[in-house]
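Engineer: Just a sequence and a predicted model for now, questions to come.
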Amino acid sequence: MRNLITDVRGLLIGQAHDPVAATGVSVALFERPTVASIAILGGAPGTRDTALLEPEMTVEHVDAIVLSGGSAWGVSAADGVMAALAERGRGFPVGGLRIPIVPQAILFDLLNGGDKSWAKGGSAEPPYRALGRAAVEAAALDVALGTAGAGYGATTATLKGGLGSASARAATGQIVGALVAVNAVGSATIGDGPHFWAAPYERDAEFGGRGWPAAITPGDLGLRFKGGTGQNTTIAIVATDAALTKAQAKRLALAAHDGLARALRPAHAPLDGDIVFAAATGHSGAPSDAFALAELCSTAADVLARAVARGVHAAAALPFPNAKPSWRDRFAS
């Protein structure tokens, strides 16, 4: 167990970033067509090809799932992913053709200090198509955390955000993992201190081992907000090696949102576009009953909460004026 989403058999993670533009892309690449669904609980989401993930829709499987920075410009990352997968013969067969099924979610990282002249009417092309292709080519079991992939340019209300991952074995024996780009309108830490809201779920001091503060005051509970409309969004993937139907994957995605609520204050805000994809690679069989599915759902929420804290804990500040400090800058000593 690497404590990464790639502990789930049947998937790899590829990542690519542009340090000048301060943005990036993460791709979950499935070894075979995989059942997936989605739950959107934030008020300002940005997506591509996600309607097909609803249980009543015809397409049953996906080839990859993309998380990207860049706001609406970022949706072109899926173009690069599709092109790379088409070259490998992947995709839904239609009349002798193959169309890779690649849903995507985006976050807003346009005001983090990077050079995004293409968002200001410049002649340069946005980097996302190239980053999507590069991410597929880089797909591996290892997953860089913090200022990496879709979390490269991410921020929170108080600290640098980032890319987080975690995994666990459920009581059923099946593996659940999470990957998240933390770009929240709120905060992952309690008040102005180093303690994470996700502290009760931490394993092996994976995000500093600070536990809870001695007390949580009314001031600590006061909301801290970042930016304005559209400048946020936490996007995530939870995956399991269980075999699930699309309806069960939908339930897994909905339950995993509890992890965002445990790790971020606030979550699911009108100014967030909080999205969770759920994928089931099917390597370990179906849950035996509704109680077994509930075990997977509970594990998914815990794992996602831990992944959020790991992403913020591992992040490094961007090298730009007025950049958000990292957790390590403020609290590591």
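Structural biologist: Sure thing, it's come through.

Engineer: CA only for contacts and neighbour counts going forward, please
Structural biologist: Will do.

Engineer: Do you have the strands of the stretch 51-200 of the chain handy? List them.
Structural biologist: Remark: strands assigned in the stretch 51-200 of the chain by DSSP state E, counting those that start in this stretch are 61-68, 92-94, 97-99, 104-106, 162-169, 175-182.

Engineer: can you list the ones you listed in TSV and add distance to residue 221 and mean neighbour count?
Structural biologist: Output for the strands of the stretch 51-200 of the chain, formatted as TSV (distance: least, C-alpha to C-alpha, whole Å; neighbours: other C-alpha atoms under 10 Å):
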stretch	distance to residue 221	mean neighbour count
strand 61-68	30	28
strand 92-94	48	12
strand 97-99	48	14
strand 104-106	28	28
strand 162-169	23	29
strand 175-182	20	32
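
Engineer: The structure to be compared is supplied as follows:
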Amino acid sequence: MKNLLTDIAGVTVGHADDARLASGVTAVIFDQPAVAAIDVRGGGPGTREGALLDLANTVERVDAFALAGGSAFGLEAGGGIQAWLAEQGRGFVVRGAVIPIVPGAILFDLLNGGDKAWGRFSHYRDLGYAAAANAGADFALGSVGAGCGATTANFKGGLGSASAITAGGVKVAALAAVNAVGSVTIGDGPWFWAAPFEIDGEYGGRGWPSSFTPDMLKLRMKGGAAANAAENTTIAVLVTDAALTKVQAKRLAMIAQTGFARAIYPVHAPLDGDVVFTAATGEKPIDPVVGLTELGMIAANVMARAIARGVYEATALPFEGALPAWKDRFA
């Protein structure tokens, strides 16, 4: 176990980003189509193929997920990943046509100091293609891929990942690009809200403060009074090797959203576009009640850990006035 999304067999992850742009794309690629679902809790989401994952609709499996910066421009990243998959002959077959299925979600990083004057067409389709081509078992965390330009209320955001195994041997792993309107840390200190779920000091081992003060619990919001509904979002992918139906994958996504609540304060606001995609590779049978409940419990913990790691591993952007990274202050 590498404590990464790729601890699930048959899953690879790739990044592509542009330092001048201060933005990027992360591709999650499945060796074989995986059963998938989506759960949206934020008030300002931006998604691609989200309706396809509705339980009432026909297609149950996906070939990849696209996570990107760039706000609505970043939705083009899915087209780049789709192009790469098409070259591999991957996709949903309709007689002679092969259509790669690539749902995606975006976060807002257009005001982080990077050069967004890209002309007629944005870079995100090309970045999506490059991210898919770069996909492998090992991948970086922090200010890379979709987390390249991410920020939170008080520290640089980034991309994090974590994994775990249930008592019954079912694996579950998460990947999150953390660009929340709120804070992943408690007050102005080094403590993470997700501290109770930390394993082996993966985000600094600081635990919780000895007590909580009113100042720690006050609202800290990116942009303050000037905050805009389009400026935030945490987007995540959760994958398990359990055998799940589309309905069960949806339930798992809903439970995993509690990991957002354990790691971000405040969360699921009108100012966020929080989205969780879930996918199941179908290797291991699971009890539909007790087994799914246990899996969801651990999945929420894993999600909280992935979010904390995204901030812990981030590095500050090289622009005047950029937010510090957690390690700049507390490492």
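Structural biologist: Nice, thanks for sending it over. Only a predicted model underlies this, so the values are computations on that prediction, with no experimental measurement involved.

Engineer: Output the strands of the stretch 51-200 of the first structure as JSON lines; include the columns distance to residue 312 of the first structure.
Structural biologist: Formatted as JSON lines, the strands of the stretch 51-200 of the first structure follow (distance: least, C-alpha to C-alpha, whole Å):
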{"stretch": "strand 61-68", "distance to residue 312 of the first structure": "17"}
{"stretch": "strand 92-94", "distance to residue 312 of the first structure": "37"}
{"stretch": "strand 97-99", "distance to residue 312 of the first structure": "36"}
{"stretch": "strand 104-106", "distance to residue 312 of the first structure": "18"}
{"stretch": "strand 162-169", "distance to residue 312 of the first structure": "5"}
{"stretch": "strand 175-182", "distance to residue 312 of the first structure": "7"}
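
Engineer: Out of the ones you listed, flag the one nearest residue 31 of the first structure.
Structural biologist: Taking C-alpha to C-alpha, strand 61-68 is the member of the strands of the stretch 51-200 of the first structure nearest to residue 31 of the first structure, at 7.8 Å.

Engineer: quick one, the closest one and strand 175-182 angle?
Structural biologist: 30 degrees (axes from the mean of the first three to the mean of the last three C-alpha atoms, to 10 degrees).

Engineer: Show where strand 61-68 of the first structure falls in the second structure, residue numbers please.
Structural biologist: On the second structure, the counterpart of strand 61-68 of the first structure by TM-score structural alignment is residues 61-68.

Engineer: check the fit of the matching stretch onto the first structure and give the mean distance.
Structural biologist: Superposing on the first structure and averaging over aligned pairs (mean C-alpha distance after the TM-score superposition for the first structure), stretch 61-68 of the second structure comes out at 0.5 Å.

Engineer: Kindly list the longest helix within the second structure.
Structural biologist: In terms of residue count, the longest helix belonging to the second structure (DSSP state H) is helix 290-312.

Engineer: Can you list the buried residues in it?
Structural biologist: 291-292, 295-312 (16 or more other C-alpha atoms under 10 Å).

Engineer: That helix vs the first structure, average distance?
Structural biologist: Mean deviation for helix 290-312 of the second structure: 0.5 Å (mean C-alpha distance after the TM-score superposition for the first structure).

Engineer: So which other helices or strands are in contact with the following helix or strand past that helix?
Structural biologist: Going down the chain from helix 290-312 of the second structure, the next helix or strand is helix 326-330, by DSSP states H and E. In this structure, helix 326-330 of the second structure packs against helix 290-312, with contacts taken as 3 or more C-alpha pairs under 8 Å, 6 or more residues apart in numbering; DSSP states H and E.

Engineer: Which part of the second structure matches stretch 180-196 of the first structure?
Structural biologist: Residue span in the second structure matched to stretch 180-196 of the first structure, by TM-score structural alignment: 176-192.

Engineer: got the end-to-end distance for the matching stretch?
Structural biologist: Stretch 176-192 of the second structure has an end-to-end distance of 16 Å (C-alpha to C-alpha, to the nearest Å).

Engineer: ok, residue 189 of the first structure - contacts?
Structural biologist: Applying C-alpha atoms under 8 Å, 6 or more residues apart in numbering, we find residue 189 of the first structure in contact with 195-197, 264.

Engineer: one step back: the inter-axis angle of the longest helix of the second structure versus strand 171-179?
Structural biologist: Using the same axes, to 10 degrees, helix 290-312 of the second structure lies at 40 degrees relative to strand 171-179.

Engineer: What separation is there between the aligned residue in the second structure for residue 131 of the first structure and residue 223 of the second structure?
Structural biologist: Counting by TM-score structural alignment, residue 131 of the first structure lines up with residue 127 in the second structure. Applying C-alpha to C-alpha, the value for residue 127 of the second structure to residue 223 of the second structure is 28 Å.
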